[in-house]
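Trainee: below: sequence and its predicted model.
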Amino acid sequence: MNTMRTALLMAAMTALLGVCGYLIGGQGVMLFALAFAGISNMIAFWNADKIVLRMHNAKQVDQHSAPQLYNTVAELAKRADLPMPKVYIIDTEQPNAFATGRNPDNAAVAATSGLIRLLSPEELAGVMAHELAHVKNRDTLTMTVTATIAGAVSALGSMAMFGSLFGGNRNSPLGGLGALIVMLVGPIAAAMVQMAISRTREYSADRMGGEICGNPLWLASALGKLHAGAARIDNEAAERNPATAHMFIINPLHARRMDGLFTTHPATENRIAALQELAREMGVGSPSQRASAPRVQPTRKSRIPVTEKRGPWGR
């Protein structure tokens, strides 16, 4: 079912790119857009994770350079029966995180330096468990490829605007109106597809993440902090690349541009309520409860400029 849903979503994004091309310049541009979509899909399948990580200036870390983050991910990966993913840190004050990669054997998780500074070890574990849930559910390929194609749709919108300014829409079946439609509707349609992908999968990843870390309230507590932090602090790389917004655990964009018209994430309060209900089902009483928490041992002091907290995940 997950594979079929992924294929349908990829087909929808490719068709959207083709329709945008047709409206801009008729059949010729449509064929070019479809060919471009096919090439983008192939490139994205093999390299989209590297592209997205590069967009956000993510730096790979290991057990020595970021012991608490790395060891937390390693222990959670064992609990989730997953291969150890690559671990990255993004140097931005906005607290956030995402996962990427075409499959569990080629996955990566990234956390911002702001997130590591803000969260307790338990909350950090909840967030990383959520990202590993995306890996286990194989959401990462769909989310990453969609980000790539959504970016291409936005690029076509820019081409439409450029063409309309210089009279380049003679082959469009609707003339200048076609370019205007692409400029306005194309990015919105791409955002709606991103919403369809992200909203349902965030709830699923929240639930599985709560089960992986052993206490859903850790993730619930983290989400409250991340929501408040992301609302106050800009993420410049995300603002430059809004097509990647749906990959983050919390929407990194601010509602001051057109991308604020649609949100790619469920309401944070609804996600927290769902996690609190899961905690009741699991018999977990409080965010500080340490039952079934895996113990990890950091090796050396971190060499990156991040203050790591100590706690049950770091002792």
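Mentor: Perfect, thanks for sending it. Numbers count the residues shown, from 1 in each chain.
Trainee: hey, let's count contacts and neighbours off CA atoms from now on
Mentor: OK.
Trainee: pull out the buried positions in the helix or strand harbouring Glu211.
Mentor: Assessed by DSSP states H and E, Glu211 sits inside helix 176-213. Of the residues in helix 176-213, those scored as buried under the neighbour-count criterion (16 or more other CA atoms under 10 Å) are 176, 178-183, 186-191, 193-195, 197-199, 201-203, 205-213.
Trainee: next one: stretch 26-38
Mentor: Burial within stretch 26-38, assessed by neighbour count using 16+ other CA under 10 Å, is assigned to 26-27, 29-34, 36-37.
Trainee: among those residues, which are in helices?
Mentor: 26-27, 29-34, 36-37 (DSSP state H).
Trainee: in a markdown table, list those along with distance to Arg138.
Mentor: Formatted as a markdown table, these follow (distance: CA to CA, whole Å):
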| residue | distance to Arg138 |
| --- | --- |
| Gly26 | 36 |
| Gln27 | 35 |
| Val29 | 33 |
| Met30 | 31 |
| Leu31 | 30 |
| Phe32 | 30 |
| Ala33 | 27 |
| Leu34 | 25 |
| Phe36 | 25 |
| Ala37 | 22 |
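Trainee: centre-most residue in this protein?
Mentor: Against the mean C-alpha coordinate of the chain, by CA atoms, centre = their mean, the closest residue is Met247 at 1.0 Å.
Trainee: try this one side by side with the last:
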Amino acid sequence: MNYFKTGLLLAAMTALFGAVGFLIGGEAGMLIALAVAAVMNLFAYWNSDKMVLSMYGAREVDAQTAPEFYGMVQHLAQRAGLPMPKVYVIDNDQPNAFATGRNPENAAVAATTGLLHRLSREEIAGVMAHELAHVKNRDTLIMTVTATLAGAIGMLANFAMFFGGGSRDAEGNRSGLGIIGSLAVMILAPIAAMLVQMAISRSREYDADKAGAEISGNPQALASALQRISGSVEQVPNAQAEGNPATAHMFIINPLHGGAMDSLFSTHPSTENRVAALMQLAGGMSGARSYQQPAYAASSPMPVRPAVSGSGSVPSSGGRRRISPWGGRR
């Protein structure tokens, strides 16, 4: 049902885009608007993942630089039947994570250092399973398309004021919206687009929670992670996300302050509703095989290449050093 709903909402978004173009320039305006949408979505299809990862300063890690975290994602991807995605770490103290990429074969998952330092291994596994569920369900592509269309609708709405709305008839008289109509389009069209985008985002989060819990086999750990992340978001700001609010829907919890309400203007369902759904799911998964940390990650610490280049040497193992969940010394 959620996939059907998502399809309808995407169709509504496309129809809204064409309607705004028609109101501005008639049939020609509608065709131009749809052509612009196609070009923007094509560009986003190939480049959105690189743009978002660059925007947040994400750095790629592997089995040498982050053995535990990389191994965890690898193990979960195998459980989900997915190709191994690229794995990134974002130096940000707010615990959060997101997935991006046009398809499962070209996917990436990213987690903040705040998530990897503040949550338990089981909670981190639940979060990354949620992000892999987005990849498996191809939500990353759906949300890229909706974000692109929403931005394009806002751009078209601004054009309404410049072109005055409507078109000229055969006698050369301007017909259509006029100033009042143009103002209405400029204000209402972006709001309508935002509401459709948020409705799609909320429906995809519930599905990713369910699929993520099935991948990790531990709904309680994911529920606990959602609660801890939600509480931390109110305490720890994310300046990068605040400067790029259009990317808020990508994260497992809205990274913007005051963004956790389950309201008409929220990109995410309320944490309470998501936790309740997960706990209900947990009741029917008592026999499920939960995530187990790979054996090598629980063994004695392996040498880890420093994240920041310096002398190029690895500190000696003398003395006790705590290993972060993603493999770096702290």
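Mentor: Sure, I can see it. These figures come from a predicted structure and were not determined experimentally.
Trainee: superposed, how do the two chains score by TM?
Mentor: Aligned and superposed, the two chains score 0.82 in TM-score terms (TM-score structural alignment, normalised by the length of the first structure); 298 aligned residues with a CA RMSD of 3.0 Å.
Trainee: where does the helix holding Glu211 of the first structure end up in the second structure?
Mentor: When the second structure is aligned by TM-score structural alignment, the counterpart of helix 176-213 of the first structure is residues 179-216.
Trainee: how much does that stretch stray from the first structure?
Mentor: Overlaying the first structure shows stretch 179-216 of the second structure at a mean distance of 1.9 Å from the equivalent residues (mean CA distance after the TM-score superposition for the first structure).
Trainee: so what's the residue lying closest to Ala147 of the second structure once chain neighbours are set aside up against?
Mentor: Nearest residue to Ala147 of the second structure in three dimensions, chain neighbours excluded: Gln197, at 6.9 Å (CA to CA, 6 or more residues apart in numbering). The neighbourhood of Gln197 of the second structure, defined by CA atoms under 8 Å, 6 or more residues apart in numbering, consists of 143, 146-147, 150, 267.
Trainee: just those: which are in helices?
Mentor: Those of the contacts of Gln197 of the second structure lying in helices (DSSP H): 143, 146-147, 150.
Trainee: got a markdown table for those, with neighbour count too?
Mentor: A markdown table is the format used below for those (neighbours: other CA atoms under 10 Å):
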| residue | neighbour count |
| --- | --- |
| Met143 | 21 |
| Thr146 | 23 |
| Ala147 | 22 |
| Ala150 | 27 |
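Trainee: tell me the one among the residues you listed nearest to Phe69 of the second structure.
Mentor: Closest approach between those and Phe69 of the second structure, by CA to CA: Met143, at 25.6 Å.
Trainee: tell me the spacing between the nearest residue to that closest one once chain neighbours are set aside and Asn92 of the second structure.
Mentor: Nearest residue to Met143 of the second structure in three dimensions, chain neighbours excluded: Ser201, at 7.1 Å (CA to CA, 6+ apart). The spacing between Ser201 of the second structure and Asn92 of the second structure, counted by CA to CA, to the nearest Å, is 23 Å.
Trainee: now do Tyr70 of the second structure
Mentor: Counting by CA to CA - Tyr70 of the second structure and Asn92 of the second structure are separated by 18 Å.
Trainee: and the residue nearest to Ser120 of the second structure when sequence neighbours are not counted, how many neighbours does it have?
Mentor: Once flanking residues are discounted, Ser120 of the second structure sits nearest to Pro325: 7.9 Å by CA to CA, 6+ apart. Burial measure for Pro325 of the second structure: 23 neighbouring residues, criterion other CA atoms under 10 Å.
Trainee: wait, Pro325 of the second structure sits on Arg118?
Mentor: No - the pair Pro325 of the second structure / Arg118 is not scored as a contact, 9.2 Å apart, by CA atoms under 8 Å.
Trainee: helices along the stretch 201-330 of the second structure, start to end?
Mentor: Applying DSSP state H, counting those that start in this stretch to the stretch 201-330 of the second structure gives helices spanning 219-235, 239-243, 271-282.
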